[in-house]
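Student: Dropping a prediction and its sequence here:
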Amino acid sequence: MKYSDRYDLAALSSYDPTPNQTGSIFLNDVGFYDLSNVSIVGCSVDTVRQLFYGLPRPEMIRRLETFSEAKTQLVTLNENGGDLWHFSKMGKVARYRYKLQNNDLGIVILFGSYFQKLDSIGQHLKIELSPHFISQRSITKIWQRLFSGFGSFANAFLENPIPKGCAVHLAVDYQNFALPADFVSNVKCYARTIRAFDDVTELDLSQLTAGVSSFGGPGVEQNYLIGSASNFQVCLYDKTKSAIREDKIDYFKAQWQNHDENQKVRRIELRFHHQITREVGQHLGRSLEAWPDVAEVLTDLWRYGMGLVRYHLDKNLVHPIWQLLTFDPSFYVPADGLNISRKKKDSIDPVAKNVAMMIGNIITLAARRGFNAKQTLSQLYKLTFYDEIISYYRSRGLGESDLQETIEKGLALRKLIGKAA
């Protein structure tokens, strides 16, 4: 993988021009590219999803169950009043029992995992923060509201909460460069599937999981989605149109710096699942389970993600626009030159290998008998060496909820590909 040499106009006018890291003139073996008109108008954290592990507070469960039985939709978190929340009881497909949402604040709270009993410790709390909540607060202020401050959400819902995973979406907004029609054919990544979506006005980017997707009708600029929401995902789309459609254009105009209102703003967004940030932390030898720790490495994380999916000029040469979008953005803290990678799975000993094979075989047998995930998990509970199974998962930085997810996916796959026949 090769990058272009960068020069600024002042350097090129000198007798002996010297490359620099910020120049807008790119020179490589293919040719000369002037990107001086390209402007980055915003670098932002678009979404934070923070997970917490702990024991649900009985008083909060009783309060929420009272709301559920009375079909109360507008609620407060405590009897002394406070912010109003929209409350709803969720089905099992949502993985959490209760949902509280306040779009004015920009917060969604999911509470009470279906994968564990409410009187047992588990991953019972997930809090999602919107762009406007994040942009109005410092890293510390965000964490105080989530965890460390008096009356934090984590302590309101859980006893002895522990941060257990942080997913982030990073966004860079820019103007004056449109991706060409052959963009997908020059993308280097591991995704294998290409799908097209024509009705862009009805598209919900958060719901798409195709490997590589393009969407936009005839004569409309293509937008792209690369990767899986359950892993790592890259989105490239017309942010001006998206903001107008969502009635958020005034908010974004206030956020964009020195943007030209006569030119559309395009966005590239990198979405990191909490498992990705966890594995990056394992590689670095540091914990990235909590928002403040993840926030310290966001710029390096951005560069790592841009290296996973790359737009090339040829087999080895990265396109100058991708180089610019990789190295010029900064999030909170400048890049520290970290050698970021995901920790590769260690070779497991024979006992661990046997545990993994046993789980797979039990899932196959359960699928043949028509068991669902709950029934399969109950059979695992009965095994005298169930503790060894959980120890195996915990040695990989996982928990019972991950075992439940393994079972659900395994049953679905076996039914789809015929092993349950």
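Tutor: That came through, no problem. Model, not experiment: these values are computed from the prediction.
Student: C-alpha only now, for contacts and for neighbours.
Tutor: OK.
Student: contacting residues around Asn231?
Tutor: Shown in contact with Asn231 (CA atoms under 8 Å, 6 or more residues apart in numbering): 272-273, 275-276.
Student: And the residues you listed, which two are furthest apart?
Tutor: Phe272 and Gln275 (8.0 Å; CA to CA).
Student: Settle it for me: which of those two has more neighbours?
Tutor: Set side by side, Phe272 and Gln275 show more neighbours around Phe272, with 25 against 20, by other CA atoms under 10 Å.
Student: Give the residues shared as contacts by Phe272 and Gln275.
Tutor: 167, 231.
Student: burial count for Phe87?
Tutor: 21.
Student: Give me the buried stretch members for the helix or strand hosting it, please.
Tutor: Per DSSP states H and E: Phe87 is located in strand 85-89. Of all the residues in strand 85-89, those buried under the rule 16 or more other CA atoms under 10 Å are 85, 87-89.
Student: same for it, what does it pack against?
Tutor: Packing contacts for strand 85-89, counted by 3 or more CA pairs under 8 Å, 6 or more residues apart in numbering; DSSP states H and E, involve helix 58-70, strand 74-75, strand 96-102.
Student: Could you tell me how far the first one lies from the centre of the chain?
Tutor: It stands for helix 58-70. 30 Å (CA atoms, centre = their mean, to the nearest Å).
Student: Now do it: which elements does it pack against?
Tutor: Using 3+ CA pairs under 8 Å, 6+ apart: helix 58-70 touches strand 85-89.
Student: ditto for the second one
Tutor: Applying 3+ CA pairs under 8 Å, 6+ apart, we find strand 74-75 packed against strand 85-89.
Student: and here's the other structure:
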Amino acid sequence: MSFLHESRPTLYMGLQTAEIGDGFSDVACRYGSGDAETITIGKPTGLQTSIYNKTKQAKVIDKVDYYNSEWSIYSLGSYDPQRQDVYRVEYRFHHSIVRELVVGEHSNCVTYLQASKILRNLWQYAIMRNRLEIEPKLIHPVWQMMFEDVEFHTDHKGVLPMRQKKQDVSAISKNYDLMVGNLISITARQTSDVNFLIRELKKLHFYDDLIRYYRVERKIGEVELRERLKKSLLLRRMLRNAA
């Protein structure tokens, strides 16, 4: 039985502890006495999978009663806390990975609200990316069940995520900056205000890309961009009058 990580099979047998660094720094696992307690695979800067004993963690954080009640509800009363341990499968996405995922019309997710609309898609992407296999290309039935049956309250169904690497925007960023700078100069000469400048910018068919560039690359939102445009207009007028 193997755990496939990032399209690379890795076999974990009865290890007590394992800390692999340098070239294999993306793999870490820890087995307790007997059954496995915690398995963590993947880098924190990418897609990380963690499988751990939630029953033992509940005891550590003193939430046994709460979780026992929840698990009893979701198992329709079949959960027996005296005989069963609950294990949690957890996928952790770095924000850079989420931004590279495209799910239908949902792309460039930059907020939790945007990501919440595609939770099931993110789950399915992760569970196929890092999965348990009985043998090569034969997925473990439990993994198949989690892929097909897990539901979220806010679903965007029927579309699997696709990873798109971030493109180099260094060249186009200069064009955006030059274009906005020229529009500021023209607006200043016409003695128009910042509202006129914003309206003209919004008429551009690539306005959304322009705003995305400022938000992602320059860390500037629309409100802050408006204030910067306003200050630039005043500065251009002052320099023009001084000349």
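Tutor: All right, it came through fine. Just so it is clear, the model here is predicted, and its values are computed rather than measured.
Student: quick one on the thing from earlier: export the helices and strands packed on strand 85-89 of structure 1 to a markdown table and tack on mean neighbour count and distance to Gln379 of structure 1?
Tutor: Converted to a markdown table, these look like this (neighbours: other CA atoms under 10 Å; distance: least, CA to CA, whole Å):
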| stretch | mean neighbour count | distance to Gln379 of structure 1 |
| --- | --- | --- |
| helix 58-70 | 14 | 28 |
| strand 74-75 | 16 | 39 |
| strand 96-102 | 20 | 22 |
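Student: For the aligned residue in structure 1 for Tyr91 of structure 2, grab the count of nearby residues.
Tutor: Matched by TM-score structural alignment, Tyr91 of structure 2 corresponds to Leu270 in structure 1. Using other CA under 10 Å, the number of residues around Leu270 of structure 1 comes to 25.
Student: what's near enough to touch Leu270 of structure 1?
Tutor: 169-171, 232-235, 302, 305-306.
Student: Pick out whichever of these sits closest to Val355 of structure 1.
Tutor: Using CA to CA, Phe232 comes nearest to Val355 of structure 1 of the contacts of Leu270 of structure 1, at 27.7 Å.
Student: Contact partners for the closest one?
Tutor: Counted by CA under 8 Å, 6+ apart, Phe232 of structure 1 has contacts 270-273, 276.
Student: do the same with Gln375 of structure 1
Tutor: So Gln375 of structure 1 contacts nothing (CA under 8 Å, 6+ apart).
Student: Specify the local secondary structure of it.
Tutor: helix (DSSP: H, G, I helix; E, B strand; the rest coil).
Student: how far away is it from Asp250 of structure 1?
Tutor: Gln375 of structure 1 sits at a distance of 50 Å from Asp250 of structure 1 (criterion: CA to CA, to the nearest Å).
Student: just Asp328 of structure 1 next, same as before
Tutor: 26 Å.
Student: Which one's more surrounded, those two?
Tutor: Asp328 (16 against 10).
Student: burial count for the residue nearest to Ala191 of structure 1 when sequence neighbours are not counted?
Tutor: Distance criterion CA to CA, 6 or more residues apart in numbering; nearest residue to Ala191 of structure 1, sequence neighbours excluded, is Gly211 at 4.8 Å. If you count neighbours by other CA under 10 Å, Gly211 of structure 1 ends up with 18.
Student: thinking Gly211 of structure 1 is in contact with Cys189, fair?
Tutor: No - checked against CA atoms under 8 Å, the pair Gly211 of structure 1 and Cys189 is beyond contact range at 9.8 Å.
Student: Could you take the contacts of Asn231 of structure 1 and lay them out as JSON lines, with extra columns for distance to Ala11 of structure 1 and secondary structure?
Tutor: What follows is the contacts of Asn231 of structure 1, written out as JSON lines (distance: CA to CA, whole Å; DSSP: H, G, I helix; E, B strand; the rest coil):
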{"residue": "Phe272", "distance to Ala11 of structure 1": "38", "secondary structure": "strand"}
{"residue": "His273", "distance to Ala11 of structure 1": "41", "secondary structure": "coil"}
{"residue": "Gln275", "distance to Ala11 of structure 1": "44", "secondary structure": "helix"}
{"residue": "Ile276", "distance to Ala11 of structure 1": "40", "secondary structure": "helix"}
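Student: what would those residues look like in TSV with distance to Ser135 of structure 1?
Tutor: Formatted as TSV, the contacts of Asn231 of structure 1 follow (distance: CA to CA, whole Å):
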residue	distance to Ser135 of structure 1
Phe272	19
His273	20
Gln275	24
Ile276	23
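Student: ok, and these in structure 2?
Tutor: Retained in structure 2 (both residues aligned by TM-score structural alignment, their matches' CA atoms under 8 Å) from those: 272-273, 275-276.
Student: Just give me the closest of the residues you listed to Ile139 of structure 1.
Tutor: Among those, and counting by CA to CA, the member closest to Ile139 of structure 1 is Phe272, at 18.0 Å.
Student: ranges for the helices of structure 2?
Tutor: All helices of structure 2, identified by DSSP state H, fall at 54-60, 64-74, 95-100, 112-116, 119-129, 141-149, 170-189, 194-202, 207-216, 222-242.
Student: Please consider this matter closed, and thank you.
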